[in-house]
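Peer 1: fold the following, please.
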Amino acid sequence: MRNGHRPADGLRPVSIEYGVQPHADGSVLIKMGQTHVLCGVTIEEKVPPFLKDRGQGWITAEYGMLPCATHSRGRREAVSGPSGRTHEIQRLIGRSLRMMVDLRLLGEHTLRIDCDVLNADGGTRCASITGAALAVRMAVRQMVDRGRLTAMPPLLPVAAVSVGVVGGRPVLDLEYSEDAAADVDANFVMSGDGRWIEVQTTAEGAPFQPALFTAMADLATGGIRRLFLLWEQEGWRG
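Peer 2: This is a model prediction of the structure:
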């Protein structure tokens, strides 16, 4: 039985708090169970050198865990340097968020997203993507309100969720204890129109059948559709 008698297709309790960083151009604190991630966006009036004078914007992300986010204190990456895991996750977040908008409509601006994990209990990269996408929406609205953009560009919602096979059955939105025991571990990123952006799937013990992957994708689809309801909640302007 899962914690809290959660069914196999159940998400952990999800909450969003907007505007928690008043100096950011958009900020969201997302909580998925005991995984809590602070997502802040800074708008920069420049783009990377490879985009200079091309008339389009850029979205990029940085990710990190606070030292006491896990059961044992982790060393600050400001001291030890970013790990390979950190590089992989922040590139995933950036790739996912660039799917939200036609970058040509942002002008020569960079949206830099900071995703800081305050507490980690599994699914931190997925929570980061889901929360950061909502923070990007706030930041783009700020660009319009401040005259940096003449109109609000169309935004495609983006959200992500983890799925795994634990004890022989697929389950949605894994806690750390489930993730550590999973035979298969997966992260699914989807756009609001039902298309996949990225899927990361790994067999931890032995290869798995295609039918099991289909079952995991179905669970992810249902869970992400529920996460998209966050886009309809009031109060997001912060």
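Peer 1: going forward, measure contacts between C-alpha atoms and count neighbours the same way
Peer 2: OK.
Peer 1: which SS class is Gln142?
Peer 2: helix (DSSP: H, G, I helix; E, B strand; the rest coil).
Peer 1: one more, please, to line up against the first structure:
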Amino acid sequence: MTDRLPHTLRSDALDNRERIVEAARAVFAVDGLDVPMREVARRAGVAPATLYRRFPTKEMLVTEAFAEQMQACHTVVDEGLADPDPWHGFCLVIEKMCELHARDRGFTAALISNFPHAVDFEARREYALKAIDELARRAKEAGRLRPDFVLDDVLLVLMANSGIHATSLTTQVTASRRFAALAISAFRASPDVAPLPPVVPLAPPASVSRRSRAG
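Peer 2: Presented below is the predicted three-dimensional model:
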């Protein structure tokens, strides 16, 4: 009995940790990073003391919760860099990054936050930003990206994209695709205009009616 107890405790601790991370992912995705740690503990079904024992700071919890998203971001920018057409690669990154962030509101906040003690997270973010900057440089040299584009413009797009709220995730992602197309059109150096993805209704019908009557 005593020989099996340490293993049982380790297993319970692992289960608690996984529940905490899953709860954090779920609540951060919907409500952003301002959710109190106690609420994450409640959603995970553990005591606050248990949460703080596993994750003494919110920084540690946030970076763990978004580790998979940061890896996905890493993959997206690598795919963009590998594209022989730098403008196409740049557009691909904007489109996929917007969709990734539309699916998880908290990830945008995590990406633009400062986590000085999360070395791996910071390194991955720095890699992603430098990769986008390099891709933008190539697209400018190809004459496809407007010359006054700066890296902060991508962060601005992601911040605006995270403000999209819809009645379902599918609608939210569809709206995000349209927004990404609008952003890409604004970034384009040449005047030619590509068709936008389909529009989806975001405002309640009553609001639409009022606007129509006002017009």
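Peer 1: kindly provide the TM-score of these chains.
Peer 2: After superposition, the two chains reach a TM-score of 0.26 (TM-score structural alignment, normalised by the length of the second structure), with 89 aligned residues with a C-alpha RMSD of 5.4 Å.
Peer 1: from the rest of the structure, what touches the helix or strand hosting Trp87 of the second structure?
Peer 2: Assigned by DSSP states H and E, Trp87 of the second structure falls within helix 86-102. Contacts with helix 86-102 of the second structure, where a contact means C-alpha atoms under 8 Å, 6 or more residues apart in numbering, come from 69, 73, 76-77, 79-83, 107-108, 132, 135-136, 138-139, 142, 144-145, 154, 158, 161-162, 164, 172-173, 176-177, 180-181, 184.
Peer 1: taking their axis directions, the helix or strand following that helix and helix 86-102 sit at what angle?
Peer 2: Using DSSP H and E, the helix or strand that follows helix 86-102 of the second structure in sequence is helix 105-112. Put simply, helix 105-112 of the second structure runs at 120 degrees to helix 86-102, going by axes from the mean of the first three to the mean of the last three C-alpha atoms, to 10 degrees.
Peer 1: centre of the chain versus helix 105-112 of the second structure, how much separation?
Peer 2: The chain centre lies 5 Å from the centre of helix 105-112 of the second structure; the measure is C-alpha atoms, centre = their mean, to the nearest Å.
Peer 1: cool, and stretch 130-140 of the second structure?
Peer 2: The answer for stretch 130-140 of the second structure is 20 Å, by C-alpha atoms, centre = their mean.
Peer 1: list the buried residues of it.
Peer 2: Using 16 or more other C-alpha atoms under 10 Å as the test for burial, stretch 130-140 of the second structure gives Ala131, Ile132, Asp133, Glu134, Leu135, Ala136, Arg137, Arg138, Ala139, Lys140.
Peer 1: which SSE is Val173 of the second structure in?
Peer 2: Going by DSSP H and E, Val173 of the second structure is part of helix 169-187.
Peer 1: got the angle between that helix and helix 86-102?
Peer 2: Between helix 169-187 of the second structure and helix 86-102, the angle formed by their directions is 150 degrees, by the same axes, to 10 degrees.
Peer 1: so how far is helix 169-187 of the second structure from its chain's centroid?
Peer 2: Offset of helix 169-187 of the second structure from its chain centre (C-alpha atoms, centre = their mean): 14 Å.
Peer 1: ranges for the helices of the second structure?
Peer 2: All helices of the second structure, identified by DSSP state H, fall at 5-31, 37-44, 48-54, 58-65, 67-82, 86-102, 105-112, 119-141, 152-161, 169-187, 205-214.
Peer 1: hmm, who's touching the fifth one?
Peer 2: What that stands for is helix 67-82 of the second structure. Contacts of helix 67-82 of the second structure (C-alpha under 8 Å, 6+ apart): 86, 88-90, 92-93, 96-97, 100, 107, 121, 124-125, 127-128, 131-132, 135.
Peer 1: let's see it at 10 Å
Peer 2: If you take C-alpha atoms under 10 Å, 6 or more residues apart in numbering as the criterion, helix 67-82 of the second structure is touched by 63-64, 66, 86-97, 100-101, 104, 107, 110-111, 120-122, 124-125, 127-132, 134-136, 138.
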